[in-house]
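# return a 3D structure for these sequence lines:
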Amino acid sequence: MAEITAAAVKELRERTGAGMMDCKKALAENQGEMEASVDWLRAKGLAAAAKKAGRTAAEGLVGVAVEGTRGAVVEVNSETDFVAKNEQFQNFVREVAKLALTSGGDIDALGAAPFPGGGTVAEALTESIAKIGENQSLRRTAVVEVTKGAVVSYVHNAAAPGLGKIGVLVALKSEALAETLQALGKQLAMHIAAANPLALDAASLSPVLIERERGIAIEKAKESGKPANIVEKMVEGGLAKFRKDNALLSQLFVMDNKTPIADVVAAAGKDAGATIELAEFVRFQIGEGIEKKESDFAAEVAAASGVKAEPVS
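The predicted model follows:
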């Protein structure tokens, strides 16, 4: 077998835009022959896959999977919403969500996990990019688990069972009956999907986020022209409201808009005759936090043709 050098891998990557592991495999399959390796990558559709990596992928699907008292959620992005309706893409996200159950919430471990049918999740993703023709990315994953109780999932704007635009996992610790926990968990998950809490309780809110809100509140209060002592009270009042509105346990239940979530859980436990603790939740919304690239079509066409685009007046 021919020796595969780092220089050869680098050259093949530069010529084809394919990933490093794919280039290594191509060279190994073709006894180190460069031209044959280029053709091998092109035949596999892998030469084009990496060239799509510069495109912004902010659409796609969130997938959830639950097994026993453990649940996992993944976000797999694509360039357009059209791909989310693609059966091959849906099957990929569904399988990755199942595999995420044993990944411990580690995105790198998930990417390296064996994928059904051969290869790794990362390699299957590369193949999916080549077949579908759009950039895709395995962005994030999370796992929640309880020793006794239930993990309940919910998907909003479902494209297929367990796949949608928003995915939620709710972990409930309790000795209550499974039916009780499933019903409560589903209601809580639907609330979380709609209300988008930032943390379980006020104490868990990010200190950085609180300081940012404090700065905003100070600027708003100063504009009122009130004395300093009044401004301070206005700021603290604003922060108290922010904590209440963004911590799950203090949010008002969307079903009646008057009962705090903590009271909803307590009442369910009382009815069930067993303590219920809302231990953890995870909410993924497709594309959140991704800056979508705004393209200037005229400028792109002009650049491609070598003509300077004139501004439109």
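# rest of the way, CA atoms for contacts and neighbours
Noted.
# against Glu123, how distant is Pro116?
11 Å (Cα to Cα, to the nearest Å).
# name the residue in those two with the higher neighbour count.
Glu123 (19 against 13; other Cα atoms under 10 Å).
# another for comparison:
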Amino acid sequence: MAITAAMVKELREMTGAGMMDCKKALNETAGDMDAAVEFLRKNGQAKAEKKAGRIAAEGLCAVVLKDDQTAAVVEVNSETDFVAKNATFQEFVDAVAKQAVESDAADMDAFMAEPWNEDTSKTVNDALVGKVAVIGENLKIRRFEKVVASNGCVVSYVHGGGRIGVIVEADTAVVNDAVKEALTNIAMQIAALNPKYVSREEIPAEHIAHEKEILLAQIMNDPKESQKPEKVIKGMIEGRVNKELKEVCLVDQVYVKAEDGKQTVAKYLEQVSKEVGTPVTVKKFVRFETGEGIEKKEEDFAAEVAAQLK
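Now for the predicted structure:
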């Protein structure tokens, strides 16, 4: 059967694969379109396996709100920032986020094994493998988290074009524009200052005890500070611990939009609560930042070129 340009174009539009790859697939399958798609999928999987060892530390975070009570955030990684700006990759990340907000999966393994919402004949992992073949880089769905508010609402915020994704869950008897705006401000705070906890009550006692041990050791190793009275040393330790906690606890942080430069997030929430006539408290937050915790490969392009010349 003669392979026409129209057939190649149709297959390319169906799969997103390269023109020559589509032509080869049609030739190998005698022009059978379905068989050609399957051929490309199998070939794409082989390519994906070769790429799987490469470090994927770029990419995007995306957040989807299903309603006022349900949201999900995902991180999907690519090898390069160039691909992260690609429309095909961005559409895939959005589709993964939509998958996550509907998912009941408890972990990544279960999530990757789920039927893909856009084509239930595939799994999420199959969809990922197919996208690797189309884009030509190692891609990874690194993590997801779904948040369902039990007594209030959720809001979201995405910073830096997808570099950071935040969900805030709040307890409140009133869900209106004023509450959502205030919580979005809190989400922006979380994106900017990266707190680790909502409040001090969440911090394990052993963590605080450990920090005090470290501070005491630092003081005792200082010739001048170690000579101070025990009571003074204890006060120094408490002061330094409190300073650290103000940095890592959301409600203790100075609110980024505070007009006086002093108002804490806790005081801001008190103000909002008075204005809307009901308590508004942050119950939980999730913050994903693209590539955090991934060791990126340092490229030495001069050495790479030299190696290729040899």
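# aligned partner of Val179 of the second structure in the first structure?
Val179 of the second structure maps onto Leu181 of the first structure when the alignment is built from TM-score structural alignment.
# ok so, going back, what do Pro116 and Glu123 of the first structure both touch?
When Cα atoms under 8 Å, 6 or more residues apart in numbering defines a contact, no residue borders Pro116 of the first structure and Glu123 alike.
# break down the second structure into its strands, ranges please.
58-67, 70-78, 115-116, 119-123, 140-148, 152-159, 164-171, 281-289 (DSSP state E).
# which one of these lies nearest to Ala209 of the second structure?
strand 281-289 (24.1 Å; Cα to Cα).
# okay, that closest one sits on what stretch of the first structure?
By TM-score structural alignment, strand 281-289 of the second structure lines up with residues 277-285 in the first structure.
# mind reading off the mean deviation between that stretch and the second structure?
Here stretch 277-285 of the first structure, set against the second structure after superposition, deviates by a mean of 0.8 Å using mean Cα distance after the TM-score superposition for the first structure.
# what's that stretch in contact with?
So stretch 277-285 of the first structure is contacted by 62, 73-75, 142, 144, 165-174, 192-193, 196, 200, 265 (Cα under 8 Å, 6+ apart).
# what range in the first structure matches stretch 15-24 of the second structure?
Using TM-score structural alignment, stretch 15-24 of the second structure pairs with nothing in the first structure.
# need the helices for the second structure, in chain order.
For the second structure, the helices defined by DSSP state H occupy 5-15, 19-28, 33-51, 81-84, 87-102, 108-113, 124-135, 177-193, 205-220, 230-248, 265-276, 301-309.
# most neighbours per residue, which of those?
helix 124-135 (a mean of 22; mean count of other Cα atoms under 10 Å).
# same for that helix, what does it pack against?
Helix 124-135 of the second structure sits against helix 33-51, helix 87-102, helix 108-113, strand 115-116, with contacts defined as 3 or more Cα pairs under 8 Å, 6 or more residues apart in numbering; DSSP states H and E.
# how far apart are the third one and its match in the first structure?
In the superposition with the first structure, the average deviation recorded for helix 108-113 of the second structure is 1.7 Å (mean Cα distance after the TM-score superposition for the first structure).
# off-centre distance for that helix?
Mean C-alpha position of helix 108-113 of the second structure versus that of the full chain (Cα atoms, centre = their mean, to the nearest Å) differs by 17 Å.
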